[in-house]
Each structure stands twice: as C-alpha cells, then as structure tokens.
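K.L.:
Please work out how this folds:
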Amino acid sequence: MDWIQASIIALIQGITEFLPISSSAHLLFPSLLLGWPDQGLTFDVAVHLGSLLAVVIYLRKDLIRMVEGLCQWQQQKRLNQQATLALMLIVATLPAVFFGLVLKDWIEVNARALWVVAVTTLAFGLLLGWADWRSRRQHQIAAMSWRHTLCIGLAQALALLPGTSRSGITMTAALMLGYTREAAARFSFLMSIPIILAASSLMTLELVTSAVAVVWAPMLIGLVVSFASAWLCIVLFMQVISRMGMWPFVVYRMVLGVGLCWLILPTLS
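P.N.:
Presented below is the predicted three-dimensional model:
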C-alpha cells in the first residue's frame, strides 16, 4: 500500500466512522472501483486507533467527569450521575460484544454481499429519517435510563450488519426514545469508545499473535489522517444537526444506496 492509498482509505474511515452513513459501505468503493487490495490488519488497527483518539479528545471533559464520578462512588459508596453514565456505557456495549462473538463467522460468510450493504444502507437510512421526523426531542443524556440504555445497546448490535452504520442506528434508537439530536449524537459518540477500544484490542491481539510484518509508514499515515478527519467530522456534524437535523445524511444514504444498487445490476444480468 502506497501513501496515496493509505491516505485515501484513512480519510474514508475517519470521515465515515462517526457520521450516520456507514463506514463499511464506503470502504467497499476502493476495491470495487479502483481494484485496491484489502488494507490489511496492521492498517485496520492504525485507523481505528486514530478514530478512537479523535473521539476521546473531543469528549475528554465528559470522560474526565465520568472518571471522577467513579472515584467518588468508590470513596463515598454511593452511586452518582457520572458513575451511572459510565456503567450505562458498559451495559450498552455488551449486546454488540455478545452478538459479535456469537455471529462473527456467520456474518463474514452471509452478510458481506454488496446487496446486503445496499439494502441496509437504504432501509436504515429511511429509519433514521423517520426517527428524526417523529422524535419528540426533549430528553438530554441526564435523563438516560437503564431501559433506554439497553434499547440503544441492542440497536448498536444491529450494526454488525454491514451498511447499517453503528452511529446511525444508535442515534436512530435514541431519537425514537425522545432524546434531542445533540444528546443522541453525544451518547452515540460515547458508546463508540468502548466498542472501538474492544475491536482495536482484538485486532491488536490478532496482529501480535500472527506472523504479519508491520510496515510503519502506512500505519503512521493511517493514524494521523483518520484522527484528523474523524475529529473534524465530529465537530462539523454537531454543528450541522443543530441547524439542519439528520436529513442531509438521510438523503446522502439514499443516493449511496441507489449507487450501490447500480453497481449490483451488472452482476444480475
């Protein structure tokens, strides 16, 4: 992989990781349109770490408050709001981890087809639009309950299907439960931290135990580009949804889904 390929793939990963438009759908295009080979495990680790670093820095104040809340809980033996939020994030991550371990092999064999990505891109894009239109948008994260946490966590597990979009489906669920757009997005970003950390840890373990040679230049490019693009996307996304809602991304998903269907047509003839 040369530096141009590394930069473009890392840019795609960084831009699409936190937007409700599906990173898996977009990462198909380099191989489908340009014939590029799979970027490999080492590069996957680098771009995921870049995305993780971006969201951690953006949400650093929230994370510091949660750490302080957990420390206070330990000292005072009384559960507080920030410690509760931290525990909720763990609970919200469990369904995706469980179903990911159980269904990983089945998904690899049966759910990676282009038509699956096209269908999920369209279907869950429309669901996001419906949720944004119908949502009461009155709750903040402080109103998050354990029932809502579990519902959003179960929704996150659906993102195991390529094309669904982890951020898209969790924001959809939060909107359907009556949370504001900003609260839905912020909780989705918080939920991304343990799930990306878990995925990166598994990939790192696989990398360490394999005989794959590490090529450092593409990894460094991937890390830097994915970090910068992911951080910028988070900042701009929060500004866009406060003014325009989710509909720009719904429309984009419709265009993307139609484009994927167009790519499928030659294989049906």
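K.L.:
use CA for all of it now, contacts and neighbours both
P.N.:
Fine.
K.L.:
mind listing the helices for the stretch 101-250 of the chain?
P.N.:
Taking DSSP state H, counting those that start in this stretch, the helices of the stretch 101-250 of the chain run over residues 114-134, 146-157, 166-176, 181-208, 216-244, 247-268.
K.L.:
In JSON lines: the ones you listed, plus distance to Phe43 and mean neighbour count.
P.N.:
Converted to JSON lines, these look like this (distance: least, Cα to Cα, whole Å; neighbours: other Cα atoms under 10 Å):
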{"stretch": "helix 114-134", "distance to Phe43": "23", "mean neighbour count": "21"}
{"stretch": "helix 146-157", "distance to Phe43": "24", "mean neighbour count": "21"}
{"stretch": "helix 166-176", "distance to Phe43": "20", "mean neighbour count": "28"}
{"stretch": "helix 181-208", "distance to Phe43": "10", "mean neighbour count": "19"}
{"stretch": "helix 216-244", "distance to Phe43": "5", "mean neighbour count": "19"}
{"stretch": "helix 247-268", "distance to Phe43": "25", "mean neighbour count": "16"}
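K.L.:
To compare with the earlier structure, here is another sequence to fold:
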Amino acid sequence: MDTLQVILLALIQGLTEFLPISSSAHLILPAQLLGWEDQGLSFDVAVHIGSLLAVIIYFRVEVWTMLKAWLASIFKGQHTEDSKLAWWIILATLPAVAFGFVAKDFIQEHLRGPGVIAITTIVFGLLLWVGDKLSRDELTEYQTGWRKALLIGFAQAIAIIPGTSRSGITITAALLLGLKREAAARFSFLMSIPVILGAAILMSKDAMSTDAVIDYQAMCLGIVMSFIAAYACIFFFLKIISKMGMTPFVIYRLALGIVLCGFVFM
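P.N.:
Got it, this is the predicted structure:
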C-alpha cells in the first residue's frame, strides 16, 4: 500500500470504530471507487491496535479504577460501583465471543458482500433512530445492571454481521434500555476494549500463520493515524452527543446505504 492509502484507511478505521456508522461499509467505498485491494491482516491488526490504545488512554482513569475494584471484588469481596461496572462489561462481552466462535465462518462466507452491508447499514441506521426516539434517557452506565448489560452484549454479538456497526447497535440497545445518550456511548466504548483486544489477538495469530510480507512502516503509520482519529472521535462524540442526538448519524447511514446500493444494484 502507498502512504495515501495507509493514511486514508487508518483514518476511516479510527473514526468509524466508535461512531455509529459502520466501519465495514466505509472500508468498502475506497475499494469500489479507487480499486484498492484488500489491505491485509497485518494492517488490520495495526489499525485495531491504534483504536484500542485510543479508547484505553481516553478512559485510562476509569479503566484503572475498574481494574482495581474488580480485583478487590475477587480477592477481598469488596463490591463497589466500579467493580460492578467491570463485571457487567465482562458479562456483556460473552455473547459476542460465543456468537463469533459459532458463526464466524458462515458470516465470512455468506454475509460479507456489499449488498448485505448496504442493507444492514440502512436497517440498523433506522433502528438507531428508533432507539434514540424511544429512549427514556434516565440511567447512567453505573445503573445498567447485569440484565441490561447482557442484553447489550447480545446486541453487540449481532455486530459481527458486516454493516451493523458495533458502536451503533450497542448504543441503540442501551438507549432502548433507558440509558442516557452519553452513558450509552461510554458503556459502548468501554465494552469495545475486550472486543477489540480479542479481535487484534486473533488477527495477529492468523497473520503470523501466513507467508505474507509485513510492511512495518505501513503498520506503524496505521497505528498512529488510527489512534489519532479514534481518540478525536471519542472526545468530540461524547462532547456533542447529549445535545445533537443520533439523527445526524441516522441520516448519514441512510445516505451511505443508498450509495452502496447504487454500487451493488446498478
């Protein structure tokens, strides 16, 4: 890949990892418009590492506090709001792990086409609008509870279907369950840490099993650019989400889905 391709794809991954607009839908567009080939597993690992570092560093205080509280709940039996939140995030991760293990091969084979991504971009965009309009907007992430966390986790499992958007479907579920917009986004972003980490580990394992030449310069640039984009995305999204709501992202998803449909069906 040339430098422009690396920068563009890393920025796309960093931005769309946390915005509710589907990263897979956006990564199709450069390939369709510019004829770019698949970037390869090593580059996928790099941009996921950049996104992971961004969310961990942004929430470094919360992550450290939850980690200490979680360990205290195990070894000392001390249960606090932070330890409960940590357990809920772990619980919410389990459905995605199970669904990914069972359905990964089927989805890779049958549901990665641009037609599927175009349709899911539109359908789950509309569902995001419904979630935003019906939300009671009253709970924080510390009031989620294990039942709601598990339901959000099942929603996250659906995101293995390309075009769904992991952040989009988890924020939608959290809104429908009564979380405030910012709390829904924060819970979704914290949930992303184990999921992105797991995905990066699996992709690293697959990458090491191939004979493909690794472009370390492209990987380093990809990490840096995806980190910058993801960190900026998290920062600004949390600043504006309470006032702006989800409607602009819904409109954007619908327009993107229509454009993708144009590539597929014309």
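K.L.:
Could you dump the helices of the stretch 101-250 of the first structure into a markdown table and include distance to Thr84 of the first structure?
P.N.:
Listed next are the helices of the stretch 101-250 of the first structure as a markdown table, based on distance: least, Cα to Cα, whole Å:
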| stretch | distance to Thr84 of the first structure |
| --- | --- |
| helix 114-134 | 26 |
| helix 146-157 | 9 |
| helix 166-176 | 18 |
| helix 181-208 | 13 |
| helix 216-244 | 24 |
| helix 247-268 | 31 |
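K.L.:
Which one, of these, ends up nearest to Ile12 of the first structure?
P.N.:
Nearest to Ile12 of the first structure among the helices of the stretch 101-250 of the first structure is helix 216-244 (7.9 Å), distances taken as Cα to Cα.
K.L.:
Now that closest one on the second structure. Mean distance?
P.N.:
With mean Cα distance after the TM-score superposition for the first structure, helix 216-244 of the first structure departs from the second structure by a mean of 0.7 Å once superposed.
K.L.:
so what secondary structure elements neighbour that helix?
P.N.:
Contact partners of helix 216-244 of the first structure among helices and strands, from 3 or more Cα pairs under 8 Å, 6 or more residues apart in numbering; DSSP states H and E: helix 3-16, helix 41-58, helix 181-208.
K.L.:
Columns distance to Val250 of the first structure on top of the ones you listed, output as JSON lines?
P.N.:
Formatted as JSON lines, those follow (distance: least, Cα to Cα, whole Å):
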{"stretch": "helix 3-16", "distance to Val250 of the first structure": "14"}
{"stretch": "helix 41-58", "distance to Val250 of the first structure": "23"}
{"stretch": "helix 181-208", "distance to Val250 of the first structure": "14"}
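K.L.:
Which one, of those, ends up nearest to Leu70 of the first structure?
P.N.:
The stretch from those with the least distance to Leu70 of the first structure (Cα to Cα) is helix 181-208; that distance is 15.9 Å.
K.L.:
how far away is the residue sitting furthest away from the middle of the first structure from Met246 of the first structure?
P.N.:
Within the first structure, Gln76 marks the point farthest from the mean C-alpha position, 34.9 Å out by Cα atoms, centre = their mean. Separation of Gln76 of the first structure from Met246 of the first structure (Cα to Cα, to the nearest Å) stands at 41 Å.
K.L.:
what's the answer for Ser201 of the first structure, then?
P.N.:
In this view, Ser201 of the first structure and Met246 of the first structure are 32 Å apart by Cα to Cα.
K.L.:
same check, this time on Ile264 of the first structure
P.N.:
Look at Ile264 of the first structure and Met246 of the first structure: by Cα to Cα, they are 27 Å apart.
K.L.:
Apart from its chain neighbours, what residue comes closest to the aligned partner of Met238 of the first structure in the second structure?
P.N.:
The alignment partner of Met238 of the first structure in the second structure, by TM-score structural alignment, is Leu238. In space, and not counting its chain neighbours, Leu238 of the second structure is closest to Glu182: 6.0 Å by Cα to Cα, 6 or more residues apart in numbering.
K.L.:
So for Glu37 of the second structure, what's the nearest residue that isn't a sequence neighbour?
P.N.:
Nearest residue to Glu37 of the second structure, sequence neighbours excluded (Cα to Cα, 6+ apart): Ala31, at 6.5 Å.
K.L.:
Show me what the helix or strand containing that neighbour is packed against.
P.N.:
Element membership for Ala31 of the second structure (DSSP states H and E) is helix 23-34. Helix 23-34 of the second structure sits against helix 3-16, helix 114-134, helix 247-265, with contacts defined as 3+ Cα pairs under 8 Å, 6+ apart.
K.L.:
which parts of that helix are buried?
P.N.:
Buried residues in helix 23-34 of the second structure, counted by 16 or more other Cα atoms under 10 Å: 23-30.
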